[in-house]
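Trainee: kindly return the folded structure for what I paste below:
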Amino acid sequence: MIQSMTGFGKSLIQLPSKKITVEIKSLNSKSLDLNARVPSQYREKELLLRNLIGSSLTRGKVDFSLYVEITAEETTATINAAVVKQYIKQMKEIVDGDETELLKMAVRMPDALKTEREEIDEKEFASIELAVNRALEEINRFRADEGKALEKELNLRISNIETLLAEIITMDPDRINGVRERLRKGVADLKENVDENRFEQELIFYIEKFDITEEKVRLDNHLAYFKDTLNSVDSNGRKLAFISQEMGREINTIGSKSNYAPMQQLVVQMKDELEKIKEQLLNVL
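Mentor: Take a look at the predicted model:
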């Protein structure tokens, strides 16, 4: 079962004095690219949160945001009275102003407020971890649902290539007969007597250069392998991408060897289907 790298998850936890909101969103990326926005008071726990998210999502461009909203009368900042008084005293020496106005100015000065570092409450952080895990569950459900749509699209494109390959296999004898007749006509137009045995040997050699039997077999095997991988338990976008590259090599070789317009038209259609597969695989986990 494949999964998409696109997803979104959100979770809210209400504590007695705080509301914790966790948001996780992801887009496609070759590897895990995690951007975390964490309030400064939880910075020492950021690595732990990163490991938690990375072990669950493994790939994708991931944005993780942790928001903390104070819902009760609680603050860690206090006025540094001695500093504020000193500011007011200095300003009075410069200008004779209203003390209320001077106070407004003083509290905006550096060090007018002092913030005591708040230690992380382990019970509170356990609630944050719970919120992160819930958001991860939601984003993984989102990815799985998107993966079902991707799987349906990929199966359709593979089925289309299989149908086109069957048409190529059906018309291949006519192509070879066409090559044989063109060669015979070319020799006849020369109005020269030729050794029939030697001509047959050269004809066989020439036709072998245009033989696509191996390419047809290998492409059929790649298509079957792609479907098996697509239906496996684990999502493996990289493996599917490698298989699609091998499919592309066989399709290109068939096109270059065919030397037959109707078959080349089918090859063009196969290439178009394969490009659509590659576009979708960019978003497969």
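Trainee: going forward, measure contacts between C-alpha atoms and count neighbours the same way
Mentor: Will do.
Trainee: mind giving me the packing neighbours of the helix or strand harbouring residue 11?
Mentor: According to DSSP states H and E, residue 11 maps onto strand 7-14. Using 3 or more C-alpha pairs under 8 Å, 6 or more residues apart in numbering; DSSP states H and E as the contact test, the elements touching strand 7-14 are strand 18-27, helix 122-190.
Trainee: and this one, please, so the two structures can be compared:
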Amino acid sequence: MTAFAHQHTEFSWGSATWELRSVNHRYLELSFKLPDSWRLLEPKLRDALRQQLQRGKVECALRIKLRENDQELAVNHALVSQLINASRSLETQLSEHNPINVLDLLRWPGVIQATELDSETLSANLMDSFAEALAEHIRGRHREGESLSELINQRLDQISEIVATVRQRMPDIVQQQRDKLLQRIAELKVELDSNRLEQEIALIAQKADIDEELDRLNTHVEEVRRVLKKGGACGRRLDFLMQELNREANTLSSKSVVADNTQAAVELKVLIEQMREQIQNIE
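Mentor: The predicted structure follows:
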């Protein structure tokens, strides 16, 4: 969601500069810094941003610089005619004739006017340049997303390696637990019924069984890869998958009967947290 775009465009009437900044946010929050005379564009800008973006705190700023040569002066002839008629109607009341001074007329408020530019043309030009700025902003988001996807896939590879290692060790771990139980029984010099002994061994194996958790970890890893490959707005989906991965890592830790599995669970949680932090940057 973090990106920046700067778009400067020259027109016949002047120039427009757009700046788009976005940072992480749970939802889409938009703010605008527009010249007072162009705040009428805000609804169109909001619609354009909402169609392209789903999450992020986005700031949109516009600076406009008009060419001075394009603002030619024009005379308000209608107002001048009214002033002349008013002046002549007062001549009969004046003690002496006072000719009308042209400069005095030009100084009158509203007589000299700056020609206004076509607002529709300016609006169209500004929206076109904004579209270019938004496209650049989205390209920046995509570039960041590709980098984040690579980092997340690296962590997923590490998670898969840890899961494979733990799964490979499980038969030996179960056998070690069985041997420990037999050794303790031998030390206590207690004779147990063979059926009872097998039941105890089966119970230990059941408590230590984490095949289901390992399978779910692999399933969630593959789902994360699929979501990343699919692209689009996937941040919320990835947030959910991180919660599921973390839940399985916690279960793996609670079922651990050896220090190696406990350490593996800790490493998984570290990797999941690293991914979760990166996913906060993904729309």
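Trainee: report the TM-score for the pair.
Mentor: Here the superposed chains carry a TM-score of 0.80, computed using TM-score structural alignment, normalised by the length of structure 2; 242 aligned residues with a C-alpha RMSD of 2.1 Å.
Trainee: highest mean neighbour count out of the helices and strands packed on strand 7-14 of structure 1?
Mentor: Highest mean neighbour count of those: strand 18-27, a mean of 19 (counted as mean count of other C-alpha atoms under 10 Å).
Trainee: report the angle between that one and helix 122-190.
Mentor: 10 degrees (axes from the mean of the first three to the mean of the last three C-alpha atoms, to 10 degrees).
Trainee: what range in structure 2 does strand 18-27 of structure 1 sit on?
Mentor: Under TM-score structural alignment, strand 18-27 of structure 1 corresponds to residues 14-23 of structure 2.
Trainee: if we can go back for a sec, make JSON lines out of the helices and strands packed on strand 7-14 of structure 1 and add distance to residue 48 of structure 1.
Mentor: Output for the helices and strands packed on strand 7-14 of structure 1, formatted as JSON lines (distance: least, C-alpha to C-alpha, whole Å):
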{"stretch": "strand 18-27", "distance to residue 48 of structure 1": "15"}
{"stretch": "helix 122-190", "distance to residue 48 of structure 1": "10"}
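Trainee: which one of those lies nearest to residue 227 of structure 1?
Mentor: Residue 227 of structure 1 lies closest, by C-alpha to C-alpha, to one member of the helices and strands packed on strand 7-14 of structure 1: helix 122-190, at 7.4 Å.
Trainee: do you know how far the nearest residue to residue 29 of structure 1 once chain neighbours are set aside is from residue 137 of structure 1?
Mentor: Take residue 29 of structure 1 and drop its neighbours on the chain: the residue closest to it by C-alpha to C-alpha, 6 or more residues apart in numbering is residue 60, 4.4 Å away. To residue 137 of structure 1, residue 60 of structure 1 is 16 Å away according to C-alpha to C-alpha, to the nearest Å.
Trainee: quick check: the aligned residue for residue 251 of structure 2 in structure 1?
Mentor: Residue correspondence to structure 1 (TM-score structural alignment): residue 251 of structure 2 is matched to residue 253.
Trainee: give me the number of residues near its match?
Mentor: Residue 253 of structure 1 has 15 neighbouring residues, counting by other C-alpha atoms under 10 Å.
Trainee: and residue 274 of structure 2? What does it align with in structure 1?
Mentor: Counting by TM-score structural alignment, residue 274 of structure 2 corresponds to residue 276 in structure 1.
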